[in-house]
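*Asks:* Just a sequence and a predicted model for now, questions to come.
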Amino acid sequence: MRMPLEEALLRARVRRLTRRAGPRARTPRPRRTTDPREVTPKRTAQLLVGAFAAALAVGTVLLLLPAARTGPGAATPLEAFFTAASAICVTGLVVVDTPVYWTPFGQAVILALIQLGGFGVMSFATVLGILLFRRLGLSARITSATETKSPGYGDMRGVLLRILATTVVIEAAVAAALGLRFGLGYGYEPARALWHGVFHAVSAFNNAGFALYSLSITDFAADPWITLPLMVAVVLGGLGFPVLQQLRREWRRPLRWSMNTRLVLMATAVLLGAGTVFLCAVEWSNPATLGPMRTDEKLLAGLFQSVIARTAGFNSIDVAAMHPVSWLGLDLLMLIGGGPAGTAGGLKVTTVAVLGFVAWAEITGQGAVTVLGKRLSRSVQRQATTVVVLALGAVATATTVLMLLHEDLGLDRILFEVVSAFATVGLSTGITAQLSPAAQLVLVALMFLGRLGPITVATALAARTRRTLYELPKERPLIG
């Protein structure tokens, strides 16, 4: 043990040496520069928007050609622009009768835009997920890879090829089933049967809703050989590529499914069942919809419309003749939509499911939000809330604008049209063509926003890594 004097002398010597050495020079950290060629979530989202805008421009120009229209002359710029936007955004709203107004060339352009829109959204959404996965820390990446059982998920080229293969296989199988039914059951010539099968298979899997019949699928409402393949294609496209891939690998081992897969499958089953019961209960005796049908036909038509409300846009019964209560129920189904990284639109079932679990945790007084045995990250809760609030704001704003432009149409019809456009569904009460050019442009903006908005917003929120070095004092306002 040192004596006090020795300790004082030692401390004084240390101070002299420190002053003599001067302050320690700090090596400046090299500033992180971003390579303009680096692929980031932000750049990918920008590329997504730019690619869709370019495809929309090209599609509009092609539909403006005289060869695209059956009558004399060419389509008007608004007709071509609206149709191209509805096709690339896989919506299905139309201002002209597709099988009557457009030639086979015009229909082929529409089909190509549908395919680009559906495949593009699935691809870009999956790539954005991969890029966000790479931005996670090591522990989070290990956890995610363990949950999804996909350590090679970062191979973007392989993922895109698998998306393409999945799309081709499903569309080919549905097209074959439909083509055989059109040919054998309705006497179509082979070329026409094949064309109708391919067109409706692509339109169904990409949740577009374009049909080569003026009354959509109403003539086949009681034919399960037509409606069932369409429903299968719509559901598979709406599940999303991550879910399809995991089901392909581990369909016999449900305990190993990720939270995303289980949420999408559970929510899809609940919504399809609830939608079928609701529509059948309301429309069962409606003489203009389900009333004249047999019991089995009513159930089939109710199931078909419940599936289609997941953003496909076909209809096997007259939507304009439905009860306003049915319109409200369809509004909710359309707004929820399908699964993430799929061809369906809407808010996505996972977003709504997260908010449901958050509400349940608050009602039951739980300290943390748990989903299927796992604790839910607070950042995911905030992202889901933000997406829903922005979507509801867009729907409310567009509804207000259209009400000012067409107050004679009523709130229920206008709200239905707005939700259908934003959720990229395509169902309509028959007022699309009656709207003024300004109102139709509002719908185009909604379709574009609804197709790309949730993806880009969610990506921007997930990619933000802002670290706060301080916290402000807490205070709680009164709620309710």
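*Replies:* Looks like it arrived, so ask away. Remember, it's a predicted structure, so these values are computed and weren't measured experimentally. Numbering: from 1, shown residues only.
*Asks:* From here on, just use CA atoms for contacts and neighbour counts.
*Replies:* OK.
*Asks:* ok, which stretches of the stretch 51-200 of the chain are helices?
*Replies:* In the stretch 51-200 of the chain, the helices defined using DSSP state H, counting those that start in this stretch lie at 77-88, 98-101, 104-135, 138-148, 156-186, 190-205.
*Asks:* Please name every helix or strand in contact with the helix or strand following the last one.
*Replies:* So the one you mean is helix 190-205. Downstream of helix 190-205, the first helix or strand assigned by DSSP states H and E is helix 224-239. Where contact means 3 or more CA pairs under 8 Å, 6 or more residues apart in numbering; DSSP states H and E, helix 224-239 is packed against helix 156-186, helix 190-205, helix 295-308.
*Asks:* ok, and here's another one to check against it:
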Amino acid sequence: MIKLINRLSITQKLTLSFLLVILVGSLLLSLPITHYANAPQTHYLDHLFNVISMVCVTGLSVFAVGDVYNGLGQVISMALMQIGGLGLVTLLAISSFAIRRRMNLKESNLLQSALGKDDSYRLKDYLFNVYKITFGIEAIAALILMIDFVPRFGWGHGIFNSIFLAISAFCNAGFDNLGGNSLKSFVVNPLVNLTIAFLIFAGGLGFAVWMDLFRALKKYLTDKPIRRRVFKKSLSIQSKLVLTTTAIVLLAGTLMTWYTEAGNPDTIGRYNIFQQILISFFQTVTMRTAGFATISYTATDSSTNVLYMIQMIMGGAPGGTAGGVKLVVVALLFLLFKAELQGQDHVIYHNRIIASKTIKQTLTILIFFFTVLISAYIILLDLEPNLDPTALLFEAVSAIATVGVSMDLTAKLSVSGRVVIMILMFIGRVGPITVLLSLMQKKSKSVRYASTELTLG
């Protein structure tokens, strides 16, 4: 078995690590010891679906976590979401470093791929910083949530619920243990909304960007003469691209949601302008692969749901806990379009030429992503003829983008329909390019062919 595993490629090992966690987690959460005594009757497939959703940090669920899983089950759920967000490979690696065991070259390459890091420089320090950022942000956010939750639920449940939500939100998992209404009871609660929104933003920003920001902040505090240009000089091209694209998506998404829903009394129409903006902002943030909801998406306008599906597909930044095609891919697609319109030979950002290999990978990810999504949607239409086609598309996009929002459809799916959604969640979390490479890993042949030109229109 060990020899067989050693023969697998890096991408295949990453895929296998997620499958292993899913198998163990589903077996644990299907045990009666993890359920309430009076919990509704469930089957292994129900727990498998939930565990895939947890490990793939999606949020779709066939039943509410707080209705079935007891304290032990919810602790296991938190562990699965944390492992899903950070990856089993990073957990094993930090354990090895903790016991002072040196990693060989193959293990280093595997860890580097799991972290989404371009090089192996100071890999150990990078990994420890990832965990420091994760646990630090989760701890601070949990303490803030306790301000509201402890008076509301009491000390025990207030602290536990705060920790559960902090882990789930930072990992962009979208699960809560408050019942079947997600965060609808907190629709205009600024403390809960803004704290959860920050956690989602933090997890989806990417660890490399956070480390860039911390380095820039440190330089800003120590090098007074260059404070005005420190962030411009210190941030990498990728960090600038991620932060700029994130700001545009959040601002545009908030304004467009407010515009399409302001007159809808079933969503935000009955609230004042400040509450409307808060609700619109939260939905825009959560659509970047988080899965929490403060309004019902069965009540939102059709145009709003189309907007949400576009946001889900965009996702968050690479190297974080978010899903989707990733914002860098979206930004590069726009830059490619801009370069073609301007007649440029290269894609340029901040006076830097984007490598052609990166552009090819961008197009490959998009083609594979939409091929899987459209194929799965067609299958769902065939398997679920009695369900709303728009709601099915919303569910499929939510699954492959690892968002976890739903038009109240998940529990209505047949067994076959749930299997399709589970496959989409898995592909979405492991990553389209990782899945594609794990299935088609072959050595490329260095053969040069004659070039030709084609007419496109």
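*Replies:* Received, thanks. If you're wondering where the values come from, they're calculated on a predicted model, not measured in any experiment.
*Asks:* The helices of the stretch 51-200 of structure 1 into a markdown table, with extra columns for mean neighbour count and distance to residue 366 of structure 1?
*Replies:* Below are the helices of the stretch 51-200 of structure 1 laid out as a markdown table (neighbours: other CA atoms under 10 Å; distance: least, CA to CA, whole Å):
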| stretch | mean neighbour count | distance to residue 366 of structure 1 |
| --- | --- | --- |
| helix 77-88 | 24 | 44 |
| helix 98-101 | 16 | 53 |
| helix 104-135 | 21 | 29 |
| helix 138-148 | 14 | 24 |
| helix 156-186 | 17 | 39 |
| helix 190-205 | 23 | 40 |
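*Asks:* Of these, which is nearest residue 464 of structure 1?
*Replies:* Residue 464 of structure 1 lies closest to helix 104-135 among these, at 10.1 Å (CA to CA).
*Asks:* That closest one to helix 156-186, inter-axis angle?
*Replies:* With axes from the mean of the first three to the mean of the last three CA atoms, to 10 degrees defining the directions, helix 104-135 of structure 1 sits at 150 degrees from helix 156-186.
*Asks:* of the helices and strands packed on helix 224-239 of structure 1, which approaches residue 377 of structure 1 most closely?
*Replies:* helix 156-186 (26.0 Å).
*Asks:* elements contacting that closest one?
*Replies:* Partner elements for helix 156-186 of structure 1 (3+ CA pairs under 8 Å, 6+ apart): helix 104-135, helix 190-205, helix 224-239.
*Asks:* now the ones you listed as JSON lines including distance to residue 66 of structure 1?
*Replies:* Formatted as JSON lines, those follow (distance: least, CA to CA, whole Å):
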{"stretch": "helix 104-135", "distance to residue 66 of structure 1": "9"}
{"stretch": "helix 190-205", "distance to residue 66 of structure 1": "22"}
{"stretch": "helix 224-239", "distance to residue 66 of structure 1": "32"}
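*Asks:* To residue 459 of structure 1, which of those lies closest?
*Replies:* helix 104-135 (7.1 Å).
*Asks:* residue ranges for the helices of the stretch 251-400 of structure 2, please.
*Replies:* So, for the stretch 251-400 of structure 2 - with DSSP H, counting those that start in this stretch - the helices run 273-286, 302-314, 327-341, 356-383, 389-400.
*Asks:* which stretch among those helices comes nearest residue 10 of structure 2?
*Replies:* In terms of CA to CA, the element of the helices of the stretch 251-400 of structure 2 nearest to residue 10 of structure 2 is helix 356-383, at 17.5 Å.
*Asks:* For that closest one, buried residues please.
*Replies:* Neighbour counts over helix 356-383 of structure 2 (16 or more other CA atoms under 10 Å) mark 359, 362, 365-366, 369-370, 372-373, 376-377, 380-381, 383 as buried.
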